[in-house]
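J.: sequence first, then the predicted structure:
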Amino acid sequence: MGNRLLAIDPPKCGCTECIVGEYRPFDEASAFELTLMLDGFLADHTGLPRQQIIARTDQLTAGSIPAR
């Protein structure tokens, strides 16, 4: 049974929560996961400006950056 995603962490994060799947590093998050964070369903631990998160979401949605 997998762990439930709770938050998006800063890029390149390697904390225990990211390793076990409770958190996801920003640079590995999908557009859907970032949208959940922007909508308040996941905690935002990124420390990034909202506009930068929106821009990343738009890039992923447009397919200009491959999702991991």
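T.: Thanks, I have it.

J.: use CA for all of it now, contacts and neighbours both
T.: OK.

J.: tell me, how many residues neighbour Asp39?
T.: Residues near Asp39, counting by other CA atoms under 10 Å, number 10.

J.: correction: the previous question concerned Pro49.
T.: Pro49 has 8 nearby residues by other CA under 10 Å.

J.: quick check: it vs Leu38, distance?
T.: Noted for Pro49: a distance of 11 Å to Leu38, by CA to CA, to the nearest Å.

J.: this is the comparison structure:
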Amino acid sequence: MHHTPTMPTAVDPPECACTDCTIGATVPLDRAAPEQLAALLTGRMADRTDSGTEFTVTLSFTLTPGVSLREAAAHTVRAEFRSPGHHIGWDIDPSLLPH
């Protein structure tokens, strides 16, 4: 019987080695895939990274004459997490985020 892996339900602090992370029910922040980070940032995964965790999210747009920022779609998304001892970055497919 083939087992299909499921998406973890939460993101834990970097380097977490709890039972949930070990069995794949959650994922440590430093091992989160871009798709998982997008799910975290949009509320589709729970945030168990510790209170006070801050991310910098940078979106890049190309604006052409007659197109406002409200109408433009992001063409690059970069998220970064920094804390003492950690600097983690992800390039996220803009289609994974709501418009």
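T.: Yep, it's here. From a predicted model like this one, the values you see are computed outputs, not experimental measurements.

J.: kindly provide the TM-score of these chains.
T.: Overlay of the two chains. TM-score (TM-score structural alignment, normalised by the length of the first structure): 0.73; 60 aligned residues with a CA RMSD of 2.4 Å.

J.: Gly43 of the second structure pairs with which position in the first structure?
T.: In the first structure, the residue paired with Gly43 of the second structure is Gly40, using TM-score structural alignment.

J.: hmm, back to that, now for Pro49 and Leu38 of the first structure: what residues contact both?
T.: Counting by CA atoms under 8 Å, 6 or more residues apart in numbering, no residue touches both Pro49 of the first structure and Leu38.

J.: how big is the offset of the top helix by length along the second structure relative to the first structure?
T.: Across the second structure, the helix with the greatest residue count (assigned by DSSP state H) is helix 34-41. Helix 34-41 of the second structure, aligned to the first structure and superposed, deviates on average by 0.6 Å (mean CA distance after the TM-score superposition for the first structure).

J.: select the longest strand from the second structure.
T.: strand 74-83 (DSSP state E).

J.: which ones are touching the residue nearest to the spatial centre of the second structure?
T.: Centre of the second structure computed as the mean C-alpha position; nearest residue by CA atoms, centre = their mean is Leu37, 1.4 Å away. By CA under 8 Å, 6+ apart, the residues touching Leu37 of the second structure are Trp90.

J.: again, but for the one 10 residues further on
T.: By CA under 8 Å, 6+ apart, the residues touching Asp47 of the second structure are Ala10, Val11, Asp12, Leu40.

J.: and stretch 39-54 of the first structure, how far out from the chain middle?
T.: Chain-centre distance of stretch 39-54 of the first structure: 8 Å, with CA atoms, centre = their mean, to the nearest Å.
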